[in-house]
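Enquirer: the following comprises the amino acid sequence and a computationally predicted model.
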Amino acid sequence: MSEAATDAAPKRKKRDHRIDALRGIALLMMLADHAPQDVLNRFTLRNFGFADAAEIFVLLAGYASWLAYGRLILRGPPTGGWALGVERIVRRCWRLYLFQMVMLLVSVLTIRQWRHYSPVPVDFLEPELAHGHEWIWRVLSLQALPNNLNILPLYIVLLLAFPVLVFLWKLSPWLLAGASLALWGLVNSDPTLNLPNWLDPDGWYFNPFAWQFIFTLGMLAAIMAGKREGNLPGPLWARLIAGAYLVFAALQCFPYESWNLPSLRPLGDMPPADKSDLAIWRWTDALAILLLVQSSVTATRLSETRVGQALALLGRHSLEVFSFGTILDLFARLVMNSFGDGWIIQILVNVLGFAGVYGVAVWLDRHRRQAALMAGETRKEAREEAKKDRSAEIGDANP
């Protein structure tokens, strides 16, 4: 190949690891937050802002959904289009549903067995799930969503609604943003607008009619970043506002009492920002973080370090890491409840937890690479066979 041809060849776009790394951080924070006795949850996002890992997770779910399915739908046949996009969304939702069922069944059966040997507080398992079999149908039909097992059903509902969001966006991005904001506002004015939950008279803890807004914001952010090589527009004034808001949120939300420190809250003891209906304080917090990360060259460099790559590895396998982490959290809570939460238990639980989820991510990534390599070899063999067939046809045509 000539030097000119080499220069003219398009360069392969370098992967942006910031979103994966941020999602990896959110997964590790969830791992700590879901075990109340874990001392590490004193250092997670919920102590330094209105939002916590859940808002980051759903915001990035909307971002990733556009990259995975939105662009596929817009590409059109034969390599894309509505039919293929909807098919992949349904397959993904089915996978999410299976993981939800496995996590829930493992949780219920584990707690039922554990309490034969050691007392288990009632808040580990809703009373309706503790006895009998009526709960099985309720769980299978997503009518019953226990604590710590309610975010994947939210993701399923939002993902099933994703084609509607794409359709509205094609009509007008402002129509999509306005409709989504209006629905969020309606829910916050009337919290009874929710899906039913057999375990909670107030309905789903993550109200999907409210949480669709942060999912939509993630989708719109991905569209905007796609026009700028993966970067969100980050003018100085926007970054200053986002940074100032996060400083205010940290000062307002920090648990001074737990650290025996004098309060520095600018607004005093304000009412807690409602999580179920996604109070405005919460989604603005998550959006500010996304803006600062996706407009930062420094964040790009950090995501390419060894630590950043380890976090990105977790983020690329978020479903499996989250699900395995949820089961590990259950055992951590049971162990700490039965044997105490001293330093030896703390170190053991956290080392095994972090090593466990990272090991799962490494194994999955290696398996994915091997599958891609085998698929590449298969395609190469097919191309070689096709060349041989064409050569034979030419030979037959020219005896």
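Expert: Received the coordinates, thanks. Numbering: from 1, shown residues only.
Enquirer: rest of the way, CA atoms for contacts and neighbours
Expert: OK.
Enquirer: what does stretch 167-185 contact?
Expert: Leu165, Phe209, Ala210, Trp211, Gln212, Phe213, Thr216, Leu217, Asp277 (Cα atoms under 8 Å, 6 or more residues apart in numbering).
Enquirer: mind putting the residues you listed in TSV, distance to Arg369, neighbour count and secondary structure included?
Expert: Supplementary listing: the contacts of stretch 167-185 in TSV, determined by distance: Cα to Cα, whole Å; neighbours: other Cα atoms under 10 Å; DSSP: H, G, I helix; E, B strand; the rest coil:
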residue	distance to Arg369	neighbour count	secondary structure
Leu165	33	23	helix
Phe209	38	23	helix
Ala210	38	26	helix
Trp211	34	26	helix
Gln212	33	28	helix
Phe213	35	27	helix
Thr216	31	26	helix
Leu217	32	22	helix
Asp277	40	25	coil
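Enquirer: put this next to the first one:
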Amino acid sequence: MDKTPPLTLAAPTSAPDLVSDLASDHRPGQRRRDPRLDFFRGLGMFIIFVAHLPGNWGALWIPARFGFSDATEIFVFCSGMASAIAFGRVFEFIGWRMGTARILYRMWQVYWAHVCLFLVIASMLALANGSGWFTPDYVGELNLHYFFDNPAVNLPAFLTLTYVPNYFDILPMYIAILAMVPVVMGLRRIGGPGLAMAAVVAMWLVANFRLVELPAEPWSDRPWFFNPFAWQLCFFTGFAFMRGWLAPPPVSRPLMIAAAVVVVATVPFAYFRILEAVPALLEAARTILPVTDKTHFGILRYVHFLSLAYLAWIAAGEGGRRLLGSGAWGVCVRIVQKVGQQSLAVFLMSLVAAQAIAIARDTVSESGFVAQVLSNLLGFAILIATAYLVGWFKQAPWAKKHQKPSSGHRQVPLPAQPATAAAE
């Protein structure tokens, strides 16, 4: 039997071995990368781009069209796993106060990334609308007219996260979930992993009973599209598996069959062509909406995602050995992993690139087959280039010692920078 380490895409060693490894090194900057975590995060980044490119026929073939869960679950779950590496060890080996400080610093980074992302895209769309060169109403397509009509009210609301446009809703959710990490880690110190995970489940139940919502815009009662009190269940599931709080499921044929049945059985309730052809299934899909709801992370989304993750974990093999290789497959895997290693920068670029490519596509051509293919390939190229460029900058090449120092001068190398945080 394949003794694969903790679900899903977790660490290259078992949970106790991982904790032992972390305990031997308290420096947050030094950590081993898991090829599975990087690969599936990178895969999620490509799917997110495809889903956000306006008018993209490729969006008809992403996982969300064939099941209840989608790339959002990949993003949130893997973020939980990465946060367990980058932040969990700080809480456990340096202290709760320093762990909280580390979380606050990360929240600060993501907050300003969110602000800059919105300003860049909103400015780009306003310029496209105001130029008179384009027929589509790009500002209206993202429902941003309300923002531009009353910026005196909406700009402060945006900065306080009480105005969260739908296209820009993932990072605010991530910020809110990060704010919960010190609470969960504090409960873990008081009552162990059991108390921490009980609180996580309780928060999810509170959100699913609609007892807590966050306002998404000043002019209506619309709540955040992603309720962070619900989605934290997905985040802390990944977090708990990586920290060893949850035991990994066994690799067994009955579990694999059960997971495959869940994945296949959900297709008729999610694939739009089947729903259009069979009215009874469409009615059934509407009936089960409370348990497949994306805003409140319905339980069937959770079950579907864990089933997919279990199958993906087994497919990747022990330590991700099936992802390793040479030739074209190995090159593709390494590229996807590189994208996963720089997930925040790539995510930001994917949303900007999606809008910019759509505008360029509308300028030069109608949305025919060739234009669609080229748009997707161009987007993929931009994401890959972003990952490699950001990775190069993070290596601090200017701090490396040159092999040939200038004559007459003794070269003193700059101090090396710490390794990239796994939560990136």
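Expert: Arrived safely, thanks for sending. Small disclaimer: the values here were computed from a predicted structure and weren't measured.
Enquirer: let me see the TM-score of these two.
Expert: Between these two chains, after superposing, the TM-score reads 0.81 (TM-score structural alignment, normalised by the length of the first structure); 361 aligned residues with a Cα RMSD of 3.1 Å.
Enquirer: ok so, going back, if we only consider the contacts of stretch 167-185 of the first structure, which is nearest to Ala54 of the first structure?
Expert: Closest approach between the contacts of stretch 167-185 of the first structure and Ala54 of the first structure, by Cα to Cα: Trp211, at 10.3 Å.
Enquirer: my guess is that closest one meets Leu278, correct?
Expert: Yes - taking contacts as Cα atoms under 8 Å, Trp211 of the first structure lies within contact range of Leu278: 6.3 Å.
Enquirer: wait, is Arg12 of the first structure part of a strand?
Expert: No - Arg12 of the first structure: not assigned to a strand; according to DSSP: H, G, I helix; E, B strand; the rest coil it is coil.
Enquirer: for Ile327 of the first structure, see how far away it is.
Expert: 39 Å (Cα to Cα, to the nearest Å).
Enquirer: ok, Val360 of the first structure next?
Expert: Relative to Ile327 of the first structure, and taking Cα to Cα, Val360 of the first structure is found at 13 Å.
Enquirer: repeat that for Leu22 of the first structure.
Expert: Distance from Leu22 of the first structure to Ile327 of the first structure, by Cα to Cα: 22 Å.
Enquirer: for the contacts of stretch 167-185 of the first structure, which one is nearest Thr6 of the first structure?
Expert: Leu217 (40.4 Å).
Enquirer: where in the second structure does stretch 16-34 of the first structure fall?
Expert: Aligning stretch 16-34 of the first structure against the second structure (TM-score structural alignment) gives residues 34-52.
Enquirer: okay, buried residues for that stretch please.
Expert: 34-52 (16 or more other Cα atoms under 10 Å).
Enquirer: before we move on, what about stretch 377-397 of the second structure?
Expert: Gly379, Phe380, Leu383, Ile384, Ala385, Thr386, Ala387, Tyr388, Gly391.
Enquirer: now the residue positioned nearest the centre of the second structure: how far from Gln372 of the second structure?
Expert: By Cα atoms, centre = their mean, the second structure has its centre lying nearest to Phe75, at 2.2 Å. Noted for Phe75 of the second structure: a distance of 25 Å to Gln372 of the second structure, by Cα to Cα.
Enquirer: again, but for Phe297 of the second structure
Expert: Distance from Phe297 of the second structure to Gln372 of the second structure, by Cα to Cα: 31 Å.
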